[in-house]
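>>> here is a sequence together with a model predicted from it:
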Amino acid sequence: MTLNCKGQLLDLDTPKVMGILNITPDSFYDGGSYKSEDDLLKKVNSMLLQGATFIDVGAYSSRPGADYVEEKEELARIVPIVKLLIHHFPDIILSIDTFRSTVAEECLKHGAAIINDISAGNLDSKMISTVGKYKAPYILMHMRGNPNSMQHKTHYKDLLGEMIFYFSEKVALARESGIQDIIIDPGFGFAKTLEQNYEILKKFSLLQQLELPILTGISRKSMIYKLLQNTPKEALNGTTALHMYALGQGSKILRAHDVKEAMECITLFNTIDTK
């Protein structure tokens, strides 16, 4: 499997890490962490040195109950950061975590490479065509409703079967719009109960029938810390355990707050996998 990011062809046969950069004040784990440009640049530099292939920048928290952010505010938060990071790290591969086509387009214009859409186009009908116009890789996540309503939409007759059907339809739409590089994200925690999150992990390999790279986004999430009865700050060990399991089930990208530890998982997994 390969991914074309602004002309750079990445081999996903070796799993990669996507470092998380939340520039929101209210994200569940690291909201409001960066008080200055220097703080932010140091964080990004650290993630890149630790081995992150991608940096995923988000300016709108998608946690349940998060504050609504006007489009103008999201643009004001994220576009200057994209410009800053491209200036300081010209070779950086930036992923933009947004469900708005206007935000996606502005960031792509200024050098971002990938669009990471929690709604797979459901919250903005222009998103898929916009990504297609720029021939950018597109991360399609499975979710029902929106971040405020999703936890009331957790009834499924066949969870994995419905997810595969959802992705099949979305992939067809993306292909029609000229998107060549597609990544799927099961959407852990989005319109899923704690038990359903683990059902997805248990049957994770079924998603491989879509023949697309799979991104795993479980870093420090409530599916870990609620089960272990601790907090997001104490959920690194649980995250690492599930990262290793996801790699064994075929995940190609780990979206993680803790790049060093995720990279260590990949190193250990590759050593086992090639023996």
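Perfect, I can see it now.

>>> please make it C-alpha for all contacts and neighbour counts, starting now.
Will do.

>>> quick one: contacts of the lengthiest strand in the chain?
Longest strand in the chain, counting residues (DSSP state E): strand 16-22. Strand 16-22 has contacts (C-alpha atoms under 8 Å, 6 or more residues apart in numbering) with 30-31, 44, 47, 51-59, 61, 252-259, 262-263, 266.

>>> ok, now with 7 Å
With contact meaning C-alpha atoms under 7 Å, 6 or more residues apart in numbering, strand 16-22 is reached by 30-31, 47, 52-59, 252-257, 259, 262-263.

>>> then this one, side by side with the first:
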Amino acid sequence: MKCYKLSSTTDVLSLFQSLGVTKEGIAILKQKAHLNFIYIKDLKSPAANILKQDALSIGADLAVPKETITCKKPLVDALLIANDKQLKELSFKEKAQPFGLKALAQTLSQFSFTCKDDFTVMGVINANEDSFFQGSRFNGKSALHRIEKMIDEGAGIIDLGGVSSRPGSLAISEEEELLRIVPIVDLIAQNKLTCKAKFSLDSYSPLCLEYALSHGFEIVNDITALANDAVARVASKYKATVVLMHMQGAPSSMQKAPLYDNVILDVDAFFQERIEKAHAFGIHNLILDVGIGFGKTLEHNLQLLKHHEHFLHFGYPLLVGASRKSMIDTIYPAPIEKRLAGTLALHLKAYEHGASVIRAHDVYEHVQALSVLRALNSTF
């Protein structure tokens, strides 16, 4: 008899199938194969003691401060460790418990999900001369050729922008932004490229979005996450998909000492609010973007990428956009032109933690890297 240890990233469904496990058996076993680590903040001490005992009774566990059992502190933070099956059982158990555990049960039930292994690469095209990466700046026919090349390389979405949102950048008028994007939007429409890929406009200008959506664009990539009701109305009118991105502050000042109580929970609360607003305008096709580099320190960015899977509980696709950003330079000093390797490392980690839309300047390299990683994760 021989045995060997499998990596935690192995696709267990593929393994179960190769072993000849029945469909019924796979349905039961896959719930036991995925381990969840759930951080619970401000849990009442009596609730923590109850939850600890209930977790232990089903084979899960709850990490709590040592003084929890004496209830010296009214509130404690805790870490729940449970597989999908245990999470469902615990959610059911806590529905009958006091001290706020009924509400917690509802929240826990939202965390039973499985990351999908499909992906879409969103290629970046900028129609402005002040975007932070010179390699993404194009105009006229050069933009058309670049878009066609990205589609050939495997881009499923092309994201066009006419205004820089890099740290320290200043806003421009809607009219100026429109002048920048119209020639490219027109070329895209004239060459029927919207039949080959989806197109998004990186903008929060109702005027520009109206023009793009009326010419075949399908996605509104709004860094202000529908802060402007006029944008919401335009998106609703065209039944567009909307990317809701989190940003603390404005591009001109967002990197001046950004501060959060808890970046995961703060971004989560923001998404909850903006999702409700989108629904109020009849917008239900959404993509969520945690906004890497938009009002975040390096530590904030790393936390969001490491715990990206958390945001899947909203039930919407997750977009990540860390392409060639300054956080790479902070970790390993490198000019923008030499940050491709760091970009791939960040995006592959985000993909493994639930991101399915990858916004990148380098389409070919991303499609190749993600395809290889998907093969590694799905092959026993």
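Structure received. Note that this is a predicted model, so its numbers are computed, not measured.

>>> related to what we said a few turns ago, which residues of structure 2 does the longest strand of structure 1 align to?
Strand 16-22 of structure 1 corresponds to residues 120-126 of structure 2 when matched by TM-score structural alignment.

>>> mean per-residue distance, that stretch to structure 1?
Overlaying structure 1 shows stretch 120-126 of structure 2 at a mean distance of 0.4 Å from the equivalent residues (mean C-alpha distance after the TM-score superposition for structure 1).

>>> ok, back up a step: after the longest strand of structure 1, which helix or strand is next?
Using DSSP states H and E, the helix or strand that follows strand 16-22 of structure 1 in sequence is helix 37-50.

>>> in the stretch 51-200 of structure 1, which spans are strands?
54-58, 94-97, 114-117, 138-141, 182-185 (DSSP state E, counting those that start in this stretch).

>>> okay, the ones you listed in JSON lines with mean neighbour count and distance to Ile20 of structure 1 next?
JSON lines is the format used below for those (neighbours: other C-alpha atoms under 10 Å; distance: least, C-alpha to C-alpha, whole Å):
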{"stretch": "strand 54-58", "mean neighbour count": "22", "distance to Ile20 of structure 1": "5"}
{"stretch": "strand 94-97", "mean neighbour count": "26", "distance to Ile20 of structure 1": "9"}
{"stretch": "strand 114-117", "mean neighbour count": "27", "distance to Ile20 of structure 1": "12"}
{"stretch": "strand 138-141", "mean neighbour count": "25", "distance to Ile20 of structure 1": "15"}
{"stretch": "strand 182-185", "mean neighbour count": "22", "distance to Ile20 of structure 1": "15"}
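
>>> would CSV of those with distance to Lys157 of structure 1 be doable?
Formatted as CSV, the strands of the stretch 51-200 of structure 1 follow (distance: least, C-alpha to C-alpha, whole Å):
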stretch, distance to Lys157 of structure 1
strand 54-58, 32
strand 94-97, 30
strand 114-117, 25
strand 138-141, 19
strand 182-185, 20
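
>>> now for these, which one comes closest to Tyr68 of structure 1?
Across the strands of the stretch 51-200 of structure 1, Tyr68 of structure 1 has its closest neighbour in strand 54-58 (13.9 Å, C-alpha to C-alpha).

>>> superposed on structure 2, what's the mean shift for that closest one?
Averaged over the aligned pairs, strand 54-58 of structure 1 sits 0.2 Å from structure 2 after superposition, using mean C-alpha distance after the TM-score superposition for structure 1.

>>> would you check the span in structure 2 matched by that strand?
Using TM-score structural alignment, strand 54-58 of structure 1 lines up with residues 157-161 of structure 2.

>>> and for stretch 209-223 of structure 1?
Residues 313-327 of structure 2 are where stretch 209-223 of structure 1 lands when matched by TM-score structural alignment.

>>> Phe199 of structure 2 -> structure 1?
In structure 1, Phe199 of structure 2 lands on Leu94 (TM-score structural alignment).

>>> now its match: how far from Gln209 of structure 1?
From Leu94 of structure 1 over to Gln209 of structure 1 the distance is 28 Å, taken as C-alpha to C-alpha, to the nearest Å.

>>> what does Pro147 of structure 1 give?
Taken as C-alpha to C-alpha, the span from Pro147 of structure 1 to Gln209 of structure 1 is 28 Å.

>>> who's more crowded, those two?
Neighbour comparison, Pro147 of structure 1 and Gln209: the larger count goes to Pro147, with 20 against 8 (by other C-alpha atoms under 10 Å).

>>> so that one makes contact with Ser61?
No - using C-alpha atoms under 7 Å, Pro147 of structure 1 is not in contact with Ser61; the gap is 8.8 Å.

>>> apart from its chain neighbours, what residue comes closest to Ile219 of structure 2?
Nearest residue to Ile219 of structure 2, sequence neighbours excluded (C-alpha to C-alpha, 6 or more residues apart in numbering): Ser200, at 4.2 Å.

>>> sweet, I'm off.
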